[in-house]
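Novice: The following block contains a protein sequence and its predicted model.
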Amino acid sequence: MEFDLRKAINAISDVVQNRPAPIREFDQIYMKVADMVIQAEYVARVFDNKDVVFVGDGDGIALSTAHLKAQNVINYGPNSIAVLDFDERIVNSVRRFGEKLYPKIEVSAYLYNVAEALPPEHFCAYDAFHINPPWGASNGGESVIAFFERGSQATKDKSLGIVVIADDPDLPWTQEVLRDTQSRAIELGYVVSEMLPQLHSYHLDDAPDLRSCSCLLRRIDPNRMESTSKPLDLERLENFYGKNSPLRFRYVRERATLNPGRESDQLYILEKLEVNNEQQD
């Protein structure tokens, strides 16, 4: 890993300036800049020449990875990146920034909520996925597993996946969620290829020392791939973003202001999730 650190940090700062303000109620807790550099370089290296989908990306790792490559800070990285996120502010910011990176790398973004079935155009469409979901302290890791399943459904038979997840040996719940996520990964045909423990820190006031790991998984058994994508069952939506904080909104809708260049000043509207009969059954 050799690159100009100053150029890398300056590139990542462009992304940080572009991303919208986090909404804490939806567990949008952003990674610190130095750790974004580390994660973006790692993603670029392990996903080199691949078509990659990010299922959720408030941190901005997708754009960070793309920007490092487009700015020639590194000479490797994905062929293309697609971001699926329920926050229209994030989707629009990715689209605007991504236009500047073309044709060095193709970046796209789409509105999508993991509570709903994965749209057919994204099913088995990518070579690799990346997730940094709500960490599941209050729901036994169901939020992590839901995002993992969507990433798995979006990728091909010989796919890779990166899961960013809480990792603190002194907090039993983080180790239990990590265990259960790996168990579900095995059920879907994956093995852990590499583990970078306690790698990232976050702007998290109530737990400033809580870190996350980066877990690289490789699918070795395509026979365990899911053939369909279905909405999440209602019970899996409970405590999705924390205790007594269920997943009940479909989208965060952007409300434009007179100063669209400053994402942190933008307001938003919440669009409620419609529950269908299949989820109620």
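Specialist: That came through fine.

Novice: contacts, neighbours, all on C-alpha from now
Specialist: Noted.

Novice: Glu25: how many residues sit nearby?
Specialist: Glu25: 10 surrounding residues under other Cα atoms under 10 Å.

Novice: what sits against Ile12?
Specialist: Val33, Met36, Val37, Ser64, His67, Leu68 (Cα atoms under 8 Å, 6 or more residues apart in numbering).

Novice: Pasting the second one now:
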Amino acid sequence: MEFDLRNAINAISDVVQNRPPPLREFDQIYMKVADMVIQAEYVARVFNEKDVVFVGDGDGIALSAAHLKAQGVIGYGPSSITLLDFDERIVNSVQRFGEKLQAKVKISAELYNVADPLPAKHFGAYDGFHINPPWGASNGGQSVRAFFERGSEATRDRSLAIVVIADDPDLPWTQEVLRDTQVGAIELGYVVAEMLPQLHLYHLDDAPDLRSCSCLFRRIDSTCMAAESLPLTSARLANFYGKSSPLRYRYIRERVSLNPDKEPEQLYLLDALEVKNA
């Protein structure tokens, strides 16, 4: 991994500037910039010349990998990136930014919630998937499993998967979810190909030292591929975003502003300058 660090950080800062504020109630907690550089380069390298789907991407790793390639910071990356996210703010921000990168990387984004069956046009359409789902501290990892299943449904035989989840040896729940994720992956026909432990930090005030790992999975058994995509059961929606915080909204909608290049006026007040005549 050799590239100009200054150019890489500047490129990632473009993506950070573009993404909407995180909504903690939906477990949107953003990765720190230096770790975004590391993850984006890794994604670009693993998925080089591949068609990849991101099932959710509040952090902006999809755009980061594409932007690093488009800016010439790295000479590799996915051929195409598709983002499926339930947050219209994120979908729109990716579409706007992605228009500038189309010459180098084809990027598309659309609304989708993992509670719903995967749309037929995405079923088995990609070479790999990337997820950084709600980490499942309060639901036994069911939120991770849901995102993994959707990614698996969206990919072809012998696909690759990058899964970002909590990894802290001092927090037993993170290790239990990590274990159960690997067990679930085996049931879906995947094996662990590589693991980068305790790799990322987040803007998380109540747990600033909590890290996540990046796990690379490789599908080796096509007989485990799903024949169809089904909605999540009501039981799997419980505690999806944390204790007593179920998945109950299909989409987050963006408020349309008449001045899209300015901060929404409901976020600030203005005191007029009183000018006295001379």
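Specialist: That came through fine. Computed from a predicted structure; not experimentally measured.

Novice: quick one on the thing from earlier: which of the contacts of Ile12 of structure 1 sits closest to Ser80 of structure 1?
Specialist: His67 (11.9 Å; Cα to Cα).

Novice: For the contacts of Ile12 of structure 1, which pairs are in contact in structure 2 too?
Specialist: Compared against structure 2 with both residues aligned by TM-score structural alignment, their matches' Cα atoms under 8 Å, those retain Val33, Met36, Val37, Ser64, His67, Leu68.

Novice: Could you list which residues are in contact with the first one?
Specialist: Contacts for Val33 of structure 1 (Cα under 8 Å, 6+ apart) come out as Ile9, Ile12, Ser13, Val16.

Novice: and the helix or strand encompassing His130 of structure 2, what other elements does it pack with?
Specialist: Per DSSP states H and E, His130 of structure 2 falls inside strand 126-131. With contacts taken as 3 or more Cα pairs under 8 Å, 6 or more residues apart in numbering; DSSP states H and E, strand 126-131 of structure 2 sits against strand 51-55, helix 142-153, strand 155-166.

Novice: Which of these sits closest to Glu187 of structure 2?
Specialist: It is, among these and with distance given as Cα to Cα, helix 142-153, at 10.5 Å.

Novice: what's that closest one in contact with?
Specialist: 53-55, 114, 118, 123-124, 128-131, 133-136, 161, 163, 165, 181, 184-185, 188, 225-226, 228-229, 232, 236, 240-241.

Novice: Repeat that for stretch 225-237 of structure 2.
Specialist: By Cα under 8 Å, 6+ apart, stretch 225-237 of structure 2 touches 114-118, 142-143, 146, 150, 152-153, 157, 188-189, 246-248.

Novice: For the stretch 151-278 of structure 2, which segments count as helices?
Specialist: 172-187, 234-237 (DSSP state H, counting those that start in this stretch).

Novice: any residues touching the first one, and which ones?
Specialist: Outside of helix 172-187 of structure 2, the residues that reach it under the criterion Cα under 8 Å, 6+ apart are 135-137, 140-141, 144-145, 148, 165-169, 191-192, 217, 224.

Novice: Counting neighbours, what do you get for Glu228 of structure 2?
Specialist: By other Cα under 10 Å, neighbour count at Glu228 of structure 2 equals 10.

Novice: Distance of it relative to Ala146 of structure 2?
Specialist: Look at Glu228 of structure 2 and Ala146 of structure 2: by Cα to Cα, to the nearest Å, they are 14 Å apart.

Novice: for Leu210 of structure 2, same thing?
Specialist: 22 Å.

Novice: Next: Ala227 of structure 2.
Specialist: Ala227 of structure 2 is 16 Å from Ala146 of structure 2, by Cα to Cα.
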